[in-house]
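[1] Quick one, fold the following:
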Amino acid sequence: MDGTNRTRLVDYKTEQPTAVALDLVKKLVYWADAYLDYIEVVDYNGKNRHAVIQQSQVSYIHGLAVFENYLYATHSDPSIGNTMDIFKIHRFNTTEPRTLTSLGSSRGAIRVYHRLTQPKVRSHVCEKDPYGKPGGCSHICLLSGSYKSRTCRCRTGFSMGSDGQSCKKPKNDLFLFYGKGRPGVIRGLDMNVKSSDEHMVPIEDLVNPRAIDYHTESGHIYFADTTSFLIGRQKIDGNSRETILKDDLDNVEGISVDWIGNNLYWTNDGYRKTISVARLERASQTRKTLLEGDMSHPRAIVVDPLNSWMYWTDWEEDEVNDSIGRIEKAWMDGSNRRIFVTSNMLWPNGLTLDHGTSTMYWCDAYYDHIEKIHLNGTGRQVVYNGKQLNHPFGISHYRNSIFWTEYMNASVFQLDLTSGDVTLLRSERPPLFGLRVYDAQSQQDCVRVEQGEA
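    This next block holds a predicted model:
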C-alpha cells in the first residue's frame, strides 16, 4: 500500500472495467466490465479468473461491493432514463440479479456499512508511537507488504530525511512553480526532469490561479485567482495563507512583485482596463491605480526594479490586424508610458526578463512562438516555434533555459537556448496557467547590486 510492487493482475479480455471490489478474507478481486457485460473475479495473484455472471443486465454498472455471499451493484442504463437500480447477486450460486430499489440518480458508488467489512488486527506497524507519530513517521505511515511492515512518506512539498522517518521543510532556493485549473492548485516542480521533488506545499482550494509570482525575503507565493476575484498569498511551507486584495478585481491575469520596493503590481482586464500597485503588507489600504485606458486586454506584467521600468502585454482579439497586440512599458510610478514592441503580435501571453543580459522573452498564443528582444529595443527575433507550441500561456527564464506552459495540452516544457533541445518536464490535466522560476538567489543578487550601486 506504499505504491511499490505494482503488479498487473488482468491484461486481456477486458475493455471498460468500471467498478472493483475486494473480498478481504478470501483475497479475491471482483470487477465489472461495462462494455463486455460481465462481472468476473480473480485472486490476489492474478490466477483462478472466472466469470460470476455475464448478461445484459450487468451492463452499465458503476459501483460494486462485496458482503458475505453477495455482490451489490449500482446499475444505470442511459437509454431508459435518469434512474439507478441497486441489485444483489449471489456470487457462488449465480441467479438472476435481484433488484433491491431504484433511485432518481444516473450513477453512483456503493458500499456496505458493517463492522465485518473492516476487520481489525491486534497490532500493526502504523500504530502511534509514544510521541504520537504513526509508525514513527513524521507525516504518513503506509503499510508495505503486510500489516507488520511499513514505509514512511512525506506530504507533498516536503522531502524525506536520511532516517527514512522524518520530513524536512521544503527547499526554497530554486524550483519551478505553476498554476492549473480543474482543480485549481499551484504546484512546485523540480527543474531536473528525473526528480519528483516539488519543493513547496501546494496551494489548494483555488479555481483559476492564472497569475503567480514570489517574494524571496518573506517566502511568499503570490497568486491571482481570476474566477474568485482575489489576490492572495501563502508561504512555500504551507503557512500564512491569506487573501490580500478582493475588491474591484475583475479579471487579473498578470501580477509582479517588486522585491526592492516591496510592492505588488497587477493588470486588470475588466470594464476599466488598468495597471495598479499596492504594498505587499496592508495591500487593501495602500492600493493605487497607476494607468487606466488605452488597452484592449492587459495580460502579463513584469517589473524591473533595478531600472525602474514595468512592462505589460496587451492582447487584441481582432485577427485581421496583427499590429494591434503589443507590449508596453512605463516607469514604475506609471509615468513615461510608451509602446515597447508591436507588429507581428496578437496574443502576447507570458512575459519574463533576463536581468543578466537585459533581455525580454515572451510567448504569443496566436503565432505559437517564443520571441526575445533586448531591453534597449534592439535584436528582436523568434527564439522557438516548434511543434510543442500550441497555445503557450506562462513563460519564465533561468540561465540558459526558457520554461513555458501549454494552456490546453497541459504540459510544462524546457527549451535549451544553446542547443534548441526541448524537454517535457510534466504533463497535467488541462488547463495550465502561469509559470515562474522561484530563484531566491536572483532577488538577493539584485538587491546587493542595487545597494552596491547606491
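[2] Going by C-alpha atoms from here, please, whenever you check contacts or count neighbours.
    Noted.
[3] what helix or strand is residue 444 on?
    helix 440-453 (DSSP states H and E).
[4] what residues does that helix touch?
    Contact partners of helix 440-453, identified using C-alpha atoms under 8 Å, 6 or more residues apart in numbering, comprise 172, 173, 174, 216, 259, 260, 306.
[5] Is the fifth one in contact with residue 215, as I believe?
    Right, the one you point to is residue 259. Yes. Using C-alpha atoms under 8 Å, residue 259 is in contact with residue 215, at 6.2 Å.
[6] before we move on, the earlier item: are any of the contacts of helix 440-453 buried, and if so which?
    174, 216, 259, 260 (16 or more other C-alpha atoms under 10 Å).
[7] Also this sequence, please, to line up against the first:
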Amino acid sequence: MRNLVAARKCLVFFLGTLLLAVNIHSTSYGQGRYKIYWTEAGWTKKTGKIRRAHLDGSHVKDIVTELKAPRAIALDMLRRKVYWTDESTRKIQRADLTGRNVKDIITGFTFPPGGRSVTITCRDGKCTGVVYWKEGKIKLTHDLLINPRHIALDVQRKKMYWVNEMLKHIQRANLDGSDVEDLVTYEAFSNALTLDRNRGKMYWTDYSRNAIRRANFDGSNVENVVATMDEPVSLALDVARGKIYWTVWIRGFDGPRTIQRADLDGSNLEEIFTSPDQLKSLALDPVGGKIYWITSESKTHTGTIQRANLDGSKVENIITGLNNPWSIALDFPGVRVTPSIDKLTTTWGKMKVE
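    The predicted model follows:
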C-alpha cells in the first residue's frame, strides 16, 4: 500500500510539473515573448532608439527613445533587462525590457563644447588623459577614460564585458557597474565582442591584425582564431555546432560585403551571404536554425533586418525602412527555469511517503 501511495504521488507530481511547464511556455510564446531587439543611432536631436519586434518582424515597438547614439545592445533575460552603449554620451545604460527605469551603469568623461582633443599616457597598466579646449585643459583619471563600443553579458556570473575604444582595452564589471577590470589591450580598433560562456572564452575583432582573437574571461591565453584580409565587424557564436559567424563591412573598399563563418578553431572558412550594402550586427537563433543581421545603405543609412538559415539559404526581409540601425539581439525560444518550477522541485524534495 505504501508503495502504491508513493507511486501515485510521483505520478501526480510529474504530470503537474509537465502541465505547468507547458502552460508557462505556451503563455510566453503566445504573448510573443521571443523578440528581436535593436538600436537605431539618431546622432542628432536625440532621435536614437531601442526598438523591438516579434521574430517575424511584426509588432514593432519603441522601447527607449530620445537617445543620442545607441550602438551595441545586449539582453539579460534572467532579470528582464536590456543594456546598450551610447557612442555619443560614452555611457553604458540599461532599462527594463518595457523601457522603464533607464539607468547609467558605466559613465565616462563628457567633453565640454569645443573640447575634442585628448592625449592619453599609460604606465604600468594605468592611464591618464588630458583634454584640451578653449578654456585650458582638463586632466582625466583612468576610470574616466571610457568610450564603450560593444557589450556582452555573462548573466549567470553577473558580469558584463565591453570594448573601451578610448583606452583600447576590453574591460568587465559587475552588472551594476561596480568593480571595473582591465582584461586585454588591443592595438588599433575593435569592432565586436562576444562570449562563449560554457568554455569561459571571449572573442573579439582586432582591426590592426585583421583577425578574430580570443582569450580566457580573465584576459589570459590570448590567441588568433581567424586571420583574414578583410575587416570583421560583428561576431556571433553557435557553440553547439562549433561555429563562429562574422560580418565583413568593407572588403577592398569597392568589394562586396559578406557574412562568413568558420569552425571555432578557425578552419573551414566559408562565405554564406553577399550584399552590396553595409553589413552591421548579426545574431543567431541556434534553436530555430536561423541567422539574423542588419544591412544599411551607405548613403541614406536606411536599414533592413534580414534572416536566413544558418547556411545562408532562404534569405528574407523581416523589417525594412529603419533609421541607421546598428546592433541586434535576440530573445529566442529555449529552455527556461522559472521560479514556479523551482518551488515545485522544492515541494517534491519535502514530500514524505506515508
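[8] Kindly provide the TM-score of these chains.
    Once the chains are overlaid, their TM-score stands at 0.58 when taken by TM-score structural alignment, normalised by the length of structure 2; 222 aligned residues with a C-alpha RMSD of 2.6 Å.
[9] how about the helices of structure 2, start to end?
    2-30, 339-350 (DSSP state H).
[10] Residue 250 of structure 2: which of those helices is closest?
    Each of those was scored for nearness to residue 250 of structure 2 using C-alpha to C-alpha, and the closest is helix 2-30 (38.0 Å).
[11] in the closest one, what counts as buried?
    9, 13, 17, 21, 24, 25.
[12] One more: stretch 324-341 of structure 1?
    324-332, 334, 337, 340-341.
[13] And for stretch 311-319 of structure 2?
    Result for stretch 311-319 of structure 2 [16+ other C-alpha under 10 Å]: buried residues 312, 318, 319.
[14] Include distance to residue 184 of structure 2 when you put the helices of structure 2 into JSON lines, please.
    Shown next, in JSON lines, are the helices of structure 2 (distance: least, C-alpha to C-alpha, whole Å):
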{"stretch": "helix 2-30", "distance to residue 184 of structure 2": "39"}
{"stretch": "helix 339-350", "distance to residue 184 of structure 2": "37"}
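[15] Residue 246 of structure 2 is nearest to which of those?
    helix 2-30 (28.9 Å).
[16] And the strands in the stretch 301-450 of structure 1, which stretches?
    With DSSP state E, counting those that start in this stretch, the ranges of strands along the stretch 301-450 of structure 1 come out as 309-315, 326-331, 338-342, 348-354, 359-364, 369-374, 381-384, 392-398, 401-406, 411-416, 422-427, 432-439.
[17] Take these and lay them out in TSV including distance to residue 274 of structure 1.
    Formatted as TSV, those follow (distance: least, C-alpha to C-alpha, whole Å):
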stretch	distance to residue 274 of structure 1
strand 309-315	11
strand 326-331	13
strand 338-342	15
strand 348-354	17
strand 359-364	21
strand 369-374	25
strand 381-384	29
strand 392-398	21
strand 401-406	25
strand 411-416	30
strand 422-427	34
strand 432-439	20
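[18] Which position in structure 2 pairs with residue 279 of structure 1?
    By TM-score structural alignment, residue 279 of structure 1 lines up with residue 216 in structure 2.
[19] same deal with residue 256 of structure 1?
    So, by TM-score structural alignment, residue 256 of structure 1 is matched to residue 194.
[20] Let's check: the centremost residue of structure 1 is which one?
    Nearest to the mean C-alpha position of structure 1, by C-alpha atoms, centre = their mean, lies residue 180 at 4.2 Å.
[21] Select, out of the strands of the stretch 301-450 of structure 1, the one closest to residue 50 of structure 1.
    Across the strands of the stretch 301-450 of structure 1, closest to residue 50 of structure 1 is strand 422-427 (C-alpha to C-alpha), at 37.1 Å.
[22] The closest one corresponds to what range in structure 2?
    So strand 422-427 of structure 1 sits over no part of structure 2, by TM-score structural alignment.
[23] for the helices of structure 2, which one sits closest to residue 244 of structure 2?
    Of all those, helix 2-30 comes closest under C-alpha to C-alpha, at 28.0 Å.
[24] by how many degrees do the closest one and helix 339-350 diverge?
    170 degrees (axes from the mean of the first three to the mean of the last three C-alpha atoms, to 10 degrees).
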